[in-house]
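S.K.: just a sequence and a predicted model for now, questions to come.
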Amino acid sequence: MYSFIGGIILLFLGYYFYSKVIIKNFGVEPERQTPAYVLEDGSDFVPMSKNKNWLIQLLNIAGTGPIFGPIMGALYGPVAFIWIVIGNIFAGAVHDYYLGMISLRNNGAHLPELSGKYLGKGMKHVVNIFTALLLLLVGTVFVTSPASLLEEVTNGFLGHWGWVILIFMYYFLSTILPIDKVIGRIYPIFGAILLLACAGVGITLFTSGNIENVPELNLQNMHPDNLSVIPGLFFTISCGAMSGFHATQSPIISRTVEKEGEGRFVFYGAMIAEGVIAMIWAAAAMALFDGQTLSQIIAQGTASAAVSEISLKLLGSVGGTIAILGVIVLPITSGDTAFRSLRMVIADYLKIDQKSYNKRFLIAIPIFIISGALMFIDFNLLWRYFNWANQATAVIALFVSSAYLFLKKRNYFVTLIPGVFMLYMVILYLLTEKIGFGLDMKLSYYISIVIVGMILVAFAYQMKKMSESITPDSDLLNDQKDIADLYPELVIHK
């Protein structure tokens, strides 16, 4: 019980204290005009209030990850709490804040554009392909999971494919319509359902007395199948601790933030909130089931089976249904912006202005055709590839942030340390898992260290090379890129 309560308190303390360190290190300029005003286009660049941006950011980044991941992470025992809390405060929230703010300083540019600027031009093309693949996987995965839950809640009404079609229709509309017309209006409703559901589960854990069943903090690996904590836990729980998918979502909100000072609440704060959600569901899973029982429930399908069991046990049929609806909201509000973000990434890469609907259709229609084809691939296989691609993207985003801070002569270790840590895990996972090379774990420990060292040497060389080429009027020192080059067809509002 105290491990859960202590973790929640630490998350709030992290926001109150450590976020101030991170914000000061970035160097916020309260009077700087943001892209929402400079590039206002009525579609993607639209000024919105701080509270609305926070809610949209939270719903964008919180797919099934902060629920499914912590439930599966609960199999490892209370060590999951350690990763959620430490990962969130010192890695995930830092990752989300810096990527969002660096994007804001670069006219709402997405990760591929930022990678090209701060890691070298060649990286732009590599990261663009990588980001597009990740977003396509996210969008597809986040059709399957809510469709399964909706089919269960409605006792088979419409069937699985009926719900898939309806969700795809909503995703298409939210991808092509202006952000304030669909997402900006419907998200407050979705947000209310989400927060009500999480509050219901969290409060009922205490009122029912089940919170006392949560094991006290220890480093013991309690996984019933004896799966290794390293690297498994860091890929099982991503959303809630650290997730590269967030690097594709923060730039969406960087285009709607009204003032730079709001970044702390919008980016860092939304991630802390996601950490609280992850803690609640991990605690609920540990409180209600022993590891073997939870493993058997998950094995029946996906973690959605455990979500239903937890919700109905704690809240009864009516409250449980509301809680399940709250869980359904999460993947839907990440899937829609995954496709929207993918449209933006492709448009930015190909320099296709998105003011007209015809040009949005030109990009969106092929995206949805490909995603529809991916629906016929096994969900669990897609999820494993998504897990790896997700954390690899986090590494790229943290190295972009480190390069930005280095070139600005600020403390870059706040992003480089978590970046190196996750880089090691990404390589180790690829070497040892079935989706990779399936090598021996002990051998892979040493191989991973060598590869990380080589990448760090290459990164240091690139930073030295770029810093030597900087002039007083260099684009690397001037945050705003040439707007006319990035968006030649947009009207610039003074």
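M.R.: The structure has been received and is ready for your questions. Residues are numbered from 1 along each chain as shown.

S.K.: CA atoms for contacts and neighbours, from now on please.
M.R.: Fine.

S.K.: strands of the protein, residue ranges please.
M.R.: Here the chain has no strands by DSSP state E.

S.K.: most centrally placed residue in it?
M.R.: Computing the C-alpha centroid of the chain and ranking residues by CA atoms, centre = their mean puts His246 first, at 3.0 Å.

S.K.: the structure to be compared is supplied as follows:
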Amino acid sequence: MSAIVLLVLGLAAMAAGYLVYSKFIAEKIYRLDPDFKTPAHEYEDGIDFVPTNRFILWGHHFTSVAGAAPIVGPAIAVIWGWLPAFLWVVLGTIFFAGVHDSGAIWASVRNKAKSVGSLTGDVVGKRARSIFMIVIFLVLLMVNAVFAVVIAGLMMKFSSAVVPVWGAILVALVIGQLIYRRILSLPVVSVLGVIALYALIWVGPSVPIQMPTEVMPGLSGNAAWILLLFGYAAIASLLPVWMLLQPRDYINGLQLFIGLIVLYGAVVLLNPTLVAPAFNTDVPPGTPSLLPLLFVTIACGAISGFHGLVSSGTTSKQLNRETDARFVGYFGAVGEGMLALAAILAATAGFASVADWQAMYTAFGSGGVTAFVQGGAYIIHNGLGMPEATAATLLTVMAALFAGTTMDTGLRLQRYIFQEWGEIYNLPWMKKGAPATLLAVGSCLLLAFGAGGADGSGGMIIWPLFGTTNQLLAGLTLLVITVMLVRLRRPMWYTLAPLCFLLVMTIGALLLQLRTFYEQGNIFLLLMDIVVLIAAILVAMECAAALKRSRAEVAAEPE
């Protein structure tokens, strides 16, 4: 089958979802009000609460939620064939992710920009809040620890990516000053920023920076990069959002779209064939069943609980008008769906033959970023004539920059969690930014080096549980939104149906993983799985109780 057909069908469906379905959800279900005074204006402080142009905010939101996950998940899931991955990405983007992301922004904005974890206590109950906060902490711990390993690994493997990855930070700092101080208009700044970013990508191969394999006794090069990344992220999480977070995310959003145009354009010109089967019946030994693992393997790109943390953690504090939630939240999900679609195309059409594809997918979990970079570089090289090494650097930098922006936001969100715990348990010192940031960084480093040893790869140990934990978090967010809709006497099925689907798939996946971990003798992951499974069952019970209680309260109220 031609890759162009898949490309056109996917983009057309997502465009229709944004133009039609998101408008219906925004106007009839959430009823976004352009005159509502958002928290960005009510609590404006120039640090976290900053009214922001919706295009810049879209860039922040999109690149924060995207990361490497919409590349990794789909590029692994195609081991079951391209059709299941394609359908889940497209339908998940339209009916799950867009509704979830824009709804989380709306729910937070309507409640003083509280995070969805804190909001759970007000909307659902204190028991649900306790579960939520634990799940949120686990997800952020996984994301921050693992993405540090991913970025460090990319810089160790591709020394040509070091200058573009770190140089992008300087570009963002300059752009932040130009925009905030209104020295230049946004279109001019955008053009200059993109030129600077791609100039760095061009310079990168000429100035490779290779970290020594061993920096000093007991400290590997990989571990040194991880420490530097967390040092940077700690500083970035305390800076005003307009100074680094917003411009870094905005310019990375632009470079992603340029990267997508390059990759999509190469697909159109080359017209490659999908060498992978639509349904792969000859999967490698040990590959788990498609149902329900597909729906937790592809999280970002279809629906992801991490998006709810960003939507209610940083995005809601910067929303200029409530109606911007549709563009920022729903279209942000569409942008991620487009990236996931590109990953599917690269991982299925970026190989010369079925044998080459099978050589990449020798076991469940293979593929990932490597399949995206190699497959995408193959398509760009043969479609546009760009040197394959340059195309590989372009895609590597894209993946590393997205992982970096997600890590920036993730550590800031983890700092918010510790500050919220300070509020809940009346610990004044924990409410302050610096101590909360130190706790956030310390917990990540404890996992990275405590569980992973001297190379700092501890996050990878619990990464197999990310998909299920992340989807459980998405279910909790949808629960909060659904209860709010019930109390407002609005239709709830548009959020309740995705909620029920996610809970069923998550609990099923946890049960399958439980057996796998037991057979492998992995006691640590077995115990972690049991914890998450208990949380999932409690969430299901809280869902039923909260909805029953809310519907009874509404029925008792006069119309």
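M.R.: Perfect, thanks for sending it. Since this is a predicted model, take the numbers as computed values, not measurements.

S.K.: how about stretch 339-355 of structure 2, which residues are buried there?
M.R.: Of all the residues in stretch 339-355 of structure 2, those buried under the rule 16 or more other CA atoms under 10 Å are 339-352.

S.K.: how about stretch 407-426 of structure 1?
M.R.: 407-408, 410, 412, 414-420, 422-426.

S.K.: same list (the buried residues of stretch 339-355 of structure 2) but as JSON lines, adding distance to Gln210 of structure 2.
M.R.: Below are these laid out as JSON lines (distance: CA to CA, whole Å):
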{"residue": "Leu339", "distance to Gln210 of structure 2": "29"}
{"residue": "Ala340", "distance to Gln210 of structure 2": "30"}
{"residue": "Leu341", "distance to Gln210 of structure 2": "32"}
{"residue": "Ala342", "distance to Gln210 of structure 2": "30"}
{"residue": "Ala343", "distance to Gln210 of structure 2": "28"}
{"residue": "Ile344", "distance to Gln210 of structure 2": "31"}
{"residue": "Leu345", "distance to Gln210 of structure 2": "31"}
{"residue": "Ala346", "distance to Gln210 of structure 2": "28"}
{"residue": "Ala347", "distance to Gln210 of structure 2": "28"}
{"residue": "Thr348", "distance to Gln210 of structure 2": "32"}
{"residue": "Ala349", "distance to Gln210 of structure 2": "32"}
{"residue": "Gly350", "distance to Gln210 of structure 2": "28"}
{"residue": "Phe351", "distance to Gln210 of structure 2": "29"}
{"residue": "Ala352", "distance to Gln210 of structure 2": "32"}
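
S.K.: about what we covered before: do you know how far the aligned residue in structure 2 for the residue nearest to the centre of structure 1 is from Thr314 of structure 2?
M.R.: Aligned by TM-score structural alignment, His246 of structure 1 pairs with His307 of structure 2. Between His307 of structure 2 and Thr314 of structure 2 the computed distance is 11 Å (CA to CA, to the nearest Å).

S.K.: now Glu519 of structure 2
M.R.: Glu519 of structure 2 is 41 Å from Thr314 of structure 2, by CA to CA.

S.K.: neighbour count: these two, which is higher?
M.R.: Between Glu519 of structure 2 and Thr314, counted using other CA atoms under 10 Å, the more crowded position is Thr314 (28 against 11).

S.K.: what about the longest helix in structure 1?
M.R.: The longest helix of structure 1 (DSSP state H) is helix 304-350.

S.K.: quick one: what's aligned to Ala347 of structure 2 in structure 1?
M.R.: So Ala347 of structure 2 corresponds to Ala285, using TM-score structural alignment.

S.K.: I figured its match hits Ser295, correct?
M.R.: No - if you go by CA atoms under 8 Å, Ala285 of structure 1 and Ser295 don't touch, sitting 10.5 Å apart.

S.K.: Asn51 of structure 1: how many residues sit nearby?
M.R.: Count around Asn51 of structure 1 with other CA under 10 Å applied: 13.

S.K.: that one matches what in structure 2?
M.R.: By TM-score structural alignment, Asn51 of structure 1 lines up with Phe55.

S.K.: got it, and Gly27 of structure 1?
M.R.: Under TM-score structural alignment, Gly27 of structure 1 pairs with Arg31 in structure 2.

S.K.: contacting residues around the residue lying closest to Ser402 of structure 1 once chain neighbours are set aside?
M.R.: In space, and not counting its chain neighbours, Ser402 of structure 1 is closest to Tyr412: 4.9 Å by CA to CA, 6 or more residues apart in numbering. Contacts for Tyr412 of structure 1 (CA atoms under 8 Å, 6 or more residues apart in numbering) come out as 401-403, 405-406.

S.K.: for Asn111 of structure 2, give me its contacts.
M.R.: Neighbours of Asn111 of structure 2 in contact, by CA under 8 Å, 6+ apart: Leu119.

S.K.: can you do 10 Å?
M.R.: 38-39, 105, 119, 122, 312, 316 (CA atoms under 10 Å, 6 or more residues apart in numbering).

S.K.: for Val504 of structure 2, same thing?
M.R.: 292, 472, 536-537, 540 are the contacts of Val504 of structure 2 under CA under 10 Å, 6+ apart.

S.K.: may I ask which of these has the most neighbours?
M.R.: Leu472 (33 neighbours).

S.K.: to which residue of structure 1 is it aligned?
M.R.: That one, Leu472 of structure 2, aligns with Ala392 by TM-score structural alignment.

S.K.: surely that match meets Met422?
M.R.: Yes - contact criterion CA atoms under 10 Å: Ala392 of structure 1 and Met422 qualify, at 7.9 Å.

S.K.: ok, the buried residues of stretch 339-355 of structure 2 vs Trp166 of structure 2, which is closest?
M.R.: Leu339 (22.7 Å; CA to CA).

S.K.: measure the closest one to Leu260 of structure 2 for me?
M.R.: 7 Å.

S.K.: and the equivalent of Lys181 of structure 1 over in structure 2, how far from Lys432 of structure 2?
M.R.: Under the alignment by TM-score structural alignment, Lys181 of structure 1 pairs with Met243 in structure 2. Separation of Met243 of structure 2 from Lys432 of structure 2 (CA to CA): 20 Å.
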